[in-house]
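Engineer: build the 3D model from these lines:
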Amino acid sequence: MVFPEYRPRRMRQSATFRGLIRETQLNSDQLIYPLFVMPGKNKCEEISSMPGVFRVSVDMLGQECRDCLDLGIKSVILFGLPETKDAMGTGAHDKNGIIQKAIREIKNKTPEMLVITDVCLCEYTDHGHCGCIIDNDVDNDTTLEILAKTALSHAQAGADMVAPSDMMDGRVAEIRAALDEHNFDSIPIMSYAVKYASAFYGPFRDAADCSPQFGDRKTYQMDPANSREAMREATLDVDEGADILMVKPAVAYMDIISRLRDEFDLPIAAYHVSGEYAMIKAAAEKGWIDGDKVMEETLLSLRRAGADMIITYFAKDMAKILKERR
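Structural biologist: Next comes the predicted model:
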């Protein structure tokens, strides 16, 4: 048999060879760890559908962030569980709300931690939708004002970046204008630019107690069948002033991550969501897969697809492995 002159296996003979030509790298700087913040003191509750992920009270955040920093994780994104909810989600912009307290606590205890805040109303509305309800529908323009107030309140509390996840039309422009008007022009916006109406969010909705009480979110989140629409959504957010574009979910939408990477020069974030996390955890617990190896392969694939940063519940697990290799 005649072989070609180039044999790819020559460069796979050892770990050193493989490392020398490795095209994609994964490091802790690229990982963002989600934190669920709950009322009370000295509380830490594991989320049943997300083994290894916890809801913690504000007073526990300092230790949680120190643990992250020790592992090399320098960024967190916050989700809040308020004590009370109402139809308009007014608790989202309360200066003494759960997230506003959480930001101040983290910045007091670990000022070097980069704090990103999720800007949405679903955790604060008694109906569980991401905006204000008028005539049994989520009203886009009424919601924008509350989202802008929420983002501003996060910046005033000390957040380093805000991340609107509501998928209302025009919310990036509204938030950018509110931040700039109040001299927070240096606060970046990480936009959930391409967020699909996905079945992978189930465990998150358990964790954050934010399932819709009626209907679904298909009138504002994207149809999973659509790809060209993702480019239009991202273009709108770029034009409105987004600094980072996010794709959510991640694994089932790597084609979208790749398309955004080819089309735009802004940083791209991938949200490795709760259902994607839970499936790996469940299969690993059954002994069907090597959980650590599948976790790493999955996160590496998101980087290979074009993600510059990854929001993942595996951040601490992955960072531990990376730290042990140093």
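Engineer: can we go C-alpha only for contacts and neighbour counts from here?
Structural biologist: Fine.
Engineer: helix, strand, or coil at the closest residue to Ala283 other than its chain neighbours?
Structural biologist: Leaving aside its sequence neighbours, Ala283 sits nearest to Ile289 (C-alpha to C-alpha, 6 or more residues apart in numbering; 6.0 Å). The local conformation at Ile289, judged by DSSP: H, G, I helix; E, B strand; the rest coil, is coil.
Engineer: and the gap between Ile289 and Ala282?
Structural biologist: Ile289 is 9 Å from Ala282, where distance means C-alpha to C-alpha, to the nearest Å.
Engineer: show me the helices in the stretch 201-326 of the chain, by range?
Structural biologist: Using DSSP state H, counting those that start in this stretch, the helices of the stretch 201-326 of the chain run over residues 202-208, 228-240, 254-263, 274-285, 291-305, 315-325.
Engineer: now for the second one, which elements pack on it?
Structural biologist: When contacts are defined as 3 or more C-alpha pairs under 8 Å, 6 or more residues apart in numbering; DSSP states H and E, helix 228-240 sits against helix 171-181, strand 190-195, helix 254-263.
Engineer: alongside the first, I'd like the structure of this one:
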Amino acid sequence: MKPRPLGRTGMTVSELCLGTMTFGTQTAQDQAHAQIDHALAAGINFIDTAEMYPVNPVSKDTIGRTEEIIGAWNAANSARRGEFILATKHSGSGMAHVRDGAPISGATIRATLESSLKRLRTDYVDLYQFHWPNRGSYMFRQNWSYDPSGQDPAAIRENMIDCLEALQREVDRGTIRAFGLSNESAWGTAQWLHLAEAGHGPRVASIQNEYSLLCRLFDTDMAELSVNEEVGLMAFSPLAAGLLTGKYQGGQVPQGSRMSLVPELGGRKSARVFGAVEAYLDIARRHGIDPVHMALAWALTRPFMMSAIFGATTLAQLDHALGAAEVTLSEEILSEIAAAHKAHPLPY
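Structural biologist: Coordinates of the predicted model:
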């Protein structure tokens, strides 16, 4: 499990990150704790969560449950807290189940962080992320109708300064070690960087956006910013919500799978997506490689990739995915993947 830098923080993270969004719904606490144990034993030192988890579905009754499950593990293994980088997220504007949907601001950060720390049973979070920007985002399949023309750039920057100053107070208190973004754009990330350089607060260390063989919105402007500014990508859904495993091909919907709970996979299910998946499955078959390993190993070849976040409902799925760390893709496979991408761009 190769280490990679977490921005300019001096911290390093494993190239694969354990995602936890099913902990507390699809994955019971004992199984979640077994996953943490197994991931750490395999060399993963990076665990990602959020105040709003678990999902599938998001519910007011379950908000914070994933952090509580991780917290129970922390309480039982307190001597091991320094073995891994723990990341969580502050929900953005419109999340009705917390703070009545209030936007992220200097006034919300301390109380929200304190609640996460209490649930996680830790004194600090290594990476504190904003889950999505208050102004909205082209992520979550909103790119098809994205329109930023109603934004107020001055007000956005004023809010960013307010947030950065509050974050700096937490850095000074020792409650967070680094700051990250999620579901952000190139313009938004550049504003956060500029304002940090102007002395308003901590520099952005990472960005967590969706990225996979099927979702490559990060490949152009965000890629350039990420590489040149050393703001590494934490890719979520590198298996495209399970589509790239092939388990949904031919109309199959395995019992207990994400599609059985969220039939449209959050807008990822489309008329073209199964043909695109089949193109990648065909490459994997012809080269005798597991499609899960191919998808994850490909993500790790990208020049901006810091860590690919994968989640597993079961311990067996976790163990299977870990095999990707041992896979190196040939130039022939990479070339065929590039050709498949050109033939099947943006299937959702």
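Engineer: number of residues surrounding the closest residue in space to Ala196 of the second structure that isn't next to it in sequence?
Structural biologist: Distances taken as C-alpha to C-alpha, 6+ apart place Arg203 nearest to Ala196 of the second structure, at 5.2 Å, with adjacent residues excluded. For Arg203 of the second structure, the neighbour count with other C-alpha atoms under 10 Å is 22.
Engineer: let me see the contact set for the equivalent of Arg203 of the second structure over in the first structure.
Structural biologist: Alignment note: Arg203 of the second structure maps to Ala242 in the first structure; criterion TM-score structural alignment. Shown in contact with Ala242 of the first structure (C-alpha atoms under 8 Å, 6 or more residues apart in numbering): Val172, Pro188, Ile189, Met190, Ser191.
Engineer: ok, the alignment partner in the second structure of the third one - contacts?
Structural biologist: Correspondence of Ile189 of the first structure to the second structure, assessed by TM-score structural alignment: Phe179. With contact set as C-alpha under 8 Å, 6+ apart, Phe179 of the second structure has these partners: Leu127, Tyr128, Gln129, Leu167, Pro202, Arg203, Val204, Ala205, Ser206.
Engineer: quick check: buried residues in the helix ranked longest in the first structure?
Structural biologist: Taking DSSP state H as the criterion, the first structure has its longest helix at helix 140-157. Residues 140, 143-144, 146-157 are the ones in helix 140-157 of the first structure that count as buried (16 or more other C-alpha atoms under 10 Å).
Engineer: which strands and helices sit next to the next helix or strand after it?
Structural biologist: Counting by DSSP states H and E, the next helix or strand C-terminal to helix 140-157 of the first structure is strand 161-164. On a contact count with 3+ C-alpha pairs under 8 Å, 6+ apart, strand 161-164 of the first structure meets strand 114-119, helix 140-157, strand 190-195.
Engineer: cutoff 7 Å now
Structural biologist: With contacts taken as 3 or more C-alpha pairs under 7 Å, 6 or more residues apart in numbering; DSSP states H and E, strand 161-164 of the first structure sits against strand 114-119, strand 190-195.
Engineer: quick one: contacts of the first one?
Structural biologist: Taking contacts as C-alpha atoms under 7 Å, 6 or more residues apart in numbering, the residues outside strand 114-119 of the first structure that touch it are 74-79, 147, 150-151, 159-165.
Engineer: for the buried residues of helix 140-157 of the first structure, which one is nearest Asp59 of the first structure?
Structural biologist: Set against Asp59 of the first structure, the nearest of these by C-alpha to C-alpha is Ala157 (16.1 Å).
Engineer: so the closest one touches Ile98, yeah?
Structural biologist: No - using C-alpha atoms under 7 Å, Ala157 of the first structure is not in contact with Ile98; the gap is 11.1 Å.
Engineer: surely Asp221 of the second structure is in contact with Trp187?
Structural biologist: No - counting by C-alpha under 7 Å, Asp221 of the second structure does not reach Trp187; the two are 9.2 Å apart.
Engineer: circling back: let's have the helices of the stretch 201-326 of the first structure in a markdown table, adding distance to Glu112 of the first structure.
Structural biologist: Shown next, in a markdown table, are the helices of the stretch 201-326 of the first structure (distance: least, C-alpha to C-alpha, whole Å):
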| stretch | distance to Glu112 of the first structure |
| --- | --- |
| helix 202-208 | 26 |
| helix 228-240 | 28 |
| helix 254-263 | 29 |
| helix 274-285 | 27 |
| helix 291-305 | 25 |
| helix 315-325 | 17 |
